[in-house]
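Asks: what follows is a protein structure lacking sequence information:
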């Protein structure tokens, strides 16, 4: 006995459950089963169908029940096996009476048929038609369309994941998880499309089995057992309809579960929560419905009690929903206004002396949101935007080289309900609108159709876009739109503005934190150079200038060592920045042209270059003639657009003496144009001139 128990422990019993069940199901088609065993299997079949239905109802996303196609196949095979086994018993032992195939079939037969065989047959046919023509066909069509749209939307979803990964909103593990989910979703709906054919085939097989059993029962009863025609027809019809009903009711339940699973739109709510939250949450709809039902109930000869009772119930529900909505809105306003409702008298408080505590410091970074965007930033509601902002700060720290200050978030009742404002030192640097629960479909310029939505503009890049409902997301992705949720819209806008204003975010405190962080790795370097050789103020200005030029300061050690060599010679920030850029040349070129040995560059016309050199070297500090400056800018814009149209990063190559001047001149009109000098080209790289910018009229 102990040896047997030891062997059982070594076996993976859960792994054997599937093969054993399939073998038993197939065995039922061949081996005769006694009525008692048939009762047990029919009961198990009904229980299994109810379990599948309840799991489908409580599933929030189709992938939570990813085993459903396989379950559909197994349960269909189980029903067919039971039909074969019961048909064998009915034809062999049906002459003995209504209980020949077990108590379950007999009970279902008497429950449905009673004393009228014709009514029983008609009701059974109606149930079969409902299952075959309505539920199964509809579920199969939904699965087919979902599979097609899921496959069409896969490229757009992959692009959205890559965009979030590149923006730092998600990590590599999260991106891998999302890609796997997309693949599983496509496989699921494809499998459901095929599995739905099993259910349709099962319904057809059920009808054919009934006809065969009735005809075969009449032949066997009358020819082999000498039963009268009437008694044979009644006995075998009773048994056959009971057998079909025992199999058809679980089939109807499983088909309903299949329809519920494939028809679900992925949300965080189950079916019951969606029904209650979307059907009965609008008081206006309930009031109108109550009025219509009440008017119908007043028509003569109508069942007044039923109609008026339902109308009164709907009106009462609408009143209760309206009252609860007002209480919720007042509670939100009270929370936003520090517990004081609008228009309510302020409580009297004793006057206190003014102190420094009354002076509020300005937040370095701030985000103000309208009250409808509060769920995006509320920790109690698991605000998605909070996690995204943490991801943005981490990404910028990795790319730029220092930790940006935290973003202080607050609600603002003075702005529009769906609006948000991004503040830098208390001054607005960006704003936009976002709609919680909706998605922004951005048109990248190559879409295959239109999708219903509210036209708008992407607040980050200025591209045409639409705010669309959540159920339109996959349709928009399949048409080529880039679809992002409201949290991603705000987070991307914040990320773009933080990178643009990185130099303003680098204050003395951040520079000191950089120095202390470097001191942990290179204590002797910091001790010898800062602030003995390199003043903190000079270091901050050079770092800010690098950030303005879009150069990261991750290689802090090289920056310090280069400044230590040049600070004793000059204190000019432009010259020190130029020296540091030369030292960081490989990193700068790698950032602009990753993995390329031949650098496609723009350059200045030699005649224009000579004029600019004279202006820079003039002791009087002579500036550019206005007409020349206007032509230079117009030509730069035209050439930059032409280079971008070729898919090339626009970079202008200038002499070292002109780099700072040209960069400042171009920065406002052409922020995407990067300016580098000849000294910043590594010896291992070659250059290829792709455009020449002149100073004459284009």
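Replies: Good, I have the coordinates. Since the structure is predicted, the reported quantities are computational estimates derived from the model, not experimental observations.
Asks: make it CA atoms for all contacts and neighbour counts henceforth
Replies: Noted.
Asks: show me where the stretch 551-698 of the chain has strands.
Replies: Using DSSP state E, counting those that start in this stretch, the strands found in the stretch 551-698 of the chain span residues 598-604, 651-654, 674-677, 686-693.
Asks: surely residue 238 and residue 109 touch.
Replies: Yes - if you go by CA atoms under 8 Å, residue 238 and residue 109 touch, sitting 5.8 Å apart.
Asks: compare the two (neighbour count), which wins?
Replies: Remark: of residue 238 and residue 109, residue 238 carries more neighbours, 28 against 24, as counted by other CA atoms under 10 Å.
Asks: and that one, how close does it get to residue 610?
Replies: Remark: distance between residue 238 and residue 610 (CA to CA, to the nearest Å) = 106 Å.
Asks: so which elements touch the top helix by length along the chain?
Replies: In the chain, assigned by DSSP state H, the helix with the most residues is helix 172-223. Helices and strands touching helix 172-223, by 3 or more CA pairs under 8 Å, 6 or more residues apart in numbering; DSSP states H and E, are helix 68-93, helix 117-129, helix 137-166, helix 229-263.
Asks: and here's the other structure:
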């Protein structure tokens, strides 16, 4: 039976789920069955090696979740070490009177070589190790684990809302959102487990102290009382063996405590190992090493000090500061970067041509010079990728390809200001700070966070610009925290959705028809251009987009137009019929799969009055007196707020003839109110009237 066969058997046992149960049974056997000194040597050496492996894994782990099984490892290694303590105690008490070698070479070596065979020295060393392990490392690691677990659990709602914000802004896909939610859950489970696992480490340190005194007192009593050893011999033999056993157990315990402290103090979001973090953070600034070199050098020239040692380290730190300074690349100033984009006016211009006439960008983003690093990928700028994600998500939701966003700098803006341009006209903007993060108050938070108070430029919510170091605290208080790139990308997403009807033109509509023609050629050929002009189709699609209705289902839209194109060519009338055909998807987008619709209705007399107001008025207009419009607005606003407080969508259901006019009247003053026609509600939906609005 060769070694490869044994290793193969062992691997198969672990792969079949038998390895861990066998290991735990072996631990229990160590407690009951006496072990020979040879096996004790093997197990003590394995214990030290295992602790070193755990420590190295924590040092090279990119993030704490890469070693998520660490709490279980702590439990198993603690049980193994305690089982070894019991086994070694049995051997020391039974065979200690025969000399140090009787308890195994490892215990004897630590008792003789490490502490020099002097039990007084051993007691001092053991006491120092206990103080370092129990008082300093274990206690600190336990406190950090406890606080980390509490803050991780408190910050979960804020992190979940941040994921929802990124998903809604198109910055991440649904799969990425699910993966991030899994990471948040795993992180909470990990730190919760570490809070409990740190108690194992602390209990192991206490157990080591108690076992030491039990071994010394028991060994002295057995040696003197049962084996008739002299007082001095019993003291020398048993106390030295006990201290050797204690040191053999305390060293792995110290290594494991250090690993625990390292992994709970790691920064969760940093995906570099400790070597990279150390070099990037401690030795990134040559000024720190330079100042250290100067201070150590001053100590080195003071008479009576160890001049050689101090001057040597002063020279080493000074040389390190010099080489780091030389290695660092100087970043170009923002003004220099802007200057590269400005054409020289000294050269002679050629003759003007049509190429010199610049067309207006459909979508544009202008930024101040301090925001240039956000769009510069060489400086790790994330805004370009965020904008691409926004375009992808909004295009999928709206049903047509959103034009690209052209980004340029603008010296007329404030350094931290940005402006979103639509057809050359400013349609939104704000001020962001790339070195800070925006903590947005979603409506309910549990405290205040230090920072600069402001308003979220997209939705106008109360917000605070905070330092990135305060991100976890803000999320624990209920804030939704996003970086500056996400703020700008979210604002662009909202502008695109608000003005989608302006972004859809003849070319985009023709491309939609060409795509539909590939799957339904007969449907398209029958409608365009014989029965309906392309211009009318564009206007119908723009009407739908203006009312926040997606045009993804172009097949249903074209089928409805084919059915009613022979009866009317009015874009507004055709929009009514198309909305009726899209009723299921419209209602689905508003209330989801709920079968019941809680709606607001108009009293019959008021609805009849509004129907009369549309007669004789220009198409799409509603001729009512201002007082009635104001009272209607106030009542609808009050009823809408009641529904929203209950977590329901605010829906007003009216006759089809006045739906478009009312939607246009309250589009901007009541943006959260959805106005539907009776014909748009699917038959499988139940209507529950929660309010009836009259003239009063």
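Replies: It's in. Values in this document were obtained by computation on a predicted structure and should not be read as measured data.
Asks: quick one: the longest helix of the first structure to helix 229-263, angle?
Replies: Counting by axes from the mean of the first three to the mean of the last three CA atoms, to 10 degrees, helix 172-223 of the first structure lies at 170 degrees to helix 229-263.
Asks: quick one: helix 172-223 of the first structure to chain centroid distance?
Replies: When distances are taken as CA atoms, centre = their mean, to the nearest Å, helix 172-223 of the first structure is centred 30 Å away from the chain's centroid.
Asks: average offset between that helix and the second structure?
Replies: Once fitted to the second structure, helix 172-223 of the first structure is off its aligned match by 2.4 Å on average (mean CA distance after the TM-score superposition for the first structure).
Asks: among the helices and strands packed on helix 172-223 of the first structure, which is nearest residue 439 of the first structure?
Replies: helix 137-166 (12.3 Å; CA to CA).
Asks: mean deviation of the closest one from the second structure?
Replies: Mean for helix 137-166 of the first structure is 3.0 Å (mean CA distance after the TM-score superposition for the first structure).
Asks: with stretch 389-397 of the first structure instead?
Replies: Mean for stretch 389-397 of the first structure is 3.7 Å (mean CA distance after the TM-score superposition for the first structure).
Asks: who touches that stretch?
Replies: With contact meaning CA atoms under 8 Å, 6 or more residues apart in numbering, stretch 389-397 of the first structure is reached by 167-170, 402-404, 406-407, 491, 495, 499.
Asks: residue 433 of the first structure against residue 420, yeah?
Replies: Yes - Residue 433 of the first structure lies in contact with residue 420 (CA under 8 Å); the separation is 6.1 Å.
Asks: how about the helices in the stretch 501-650 of the first structure?
Replies: Along the stretch 501-650 of the first structure, the stretches classed as helices by DSSP state H, counting those that start in this stretch are 502-505, 508-521, 523-529, 536-548, 556-566, 573-583, 585-592, 606-617, 626-645.
Asks: out of these, the one nearest residue 88 of the first structure is which?
Replies: So among the helices of the stretch 501-650 of the first structure, helix 626-645 is nearest, using CA to CA, at 75.4 Å.
Asks: can you list the buried residues in that closest one?
Replies: For helix 626-645 of the first structure, the neighbour count (16 or more other CA atoms under 10 Å) marks 628, 631-637, 639-640, 643 as buried.
Asks: equivalent analysis for stretch 404-412 of the second structure, please.
Replies: In stretch 404-412 of the second structure, counting by 16+ other CA under 10 Å, buried: 405, 407, 409-410.
Asks: which of these fall in helices?
Replies: Using DSSP H, none of those sit in helices.
Asks: can you lay out those residues as JSON lines showing distance to residue 537 of the second structure?
Replies: Shown next, in JSON lines, are those (distance: CA to CA, whole Å):
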{"residue": "405", "distance to residue 537 of the second structure": "26"}
{"residue": "407", "distance to residue 537 of the second structure": "31"}
{"residue": "409", "distance to residue 537 of the second structure": "37"}
{"residue": "410", "distance to residue 537 of the second structure": "38"}
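Asks: how about the first structure, which residue sits the furthest from its center?
Replies: residue 226 (69.4 Å; CA atoms, centre = their mean).
Asks: could you look up the SS state of that one?
Replies: coil (DSSP: H, G, I helix; E, B strand; the rest coil).
Asks: can you pull the contacts of it?
Replies: Contacts of residue 226 of the first structure (CA under 8 Å, 6+ apart): none.
Asks: please name the nearest non-neighbouring residue to residue 160 of the second structure.
Replies: residue 181 (7.0 Å; CA to CA, 6 or more residues apart in numbering).
Asks: could you find the counterpart of that neighbour in the first structure?
Replies: Residue correspondence to the first structure (TM-score structural alignment): residue 181 of the second structure is matched to residue 179.
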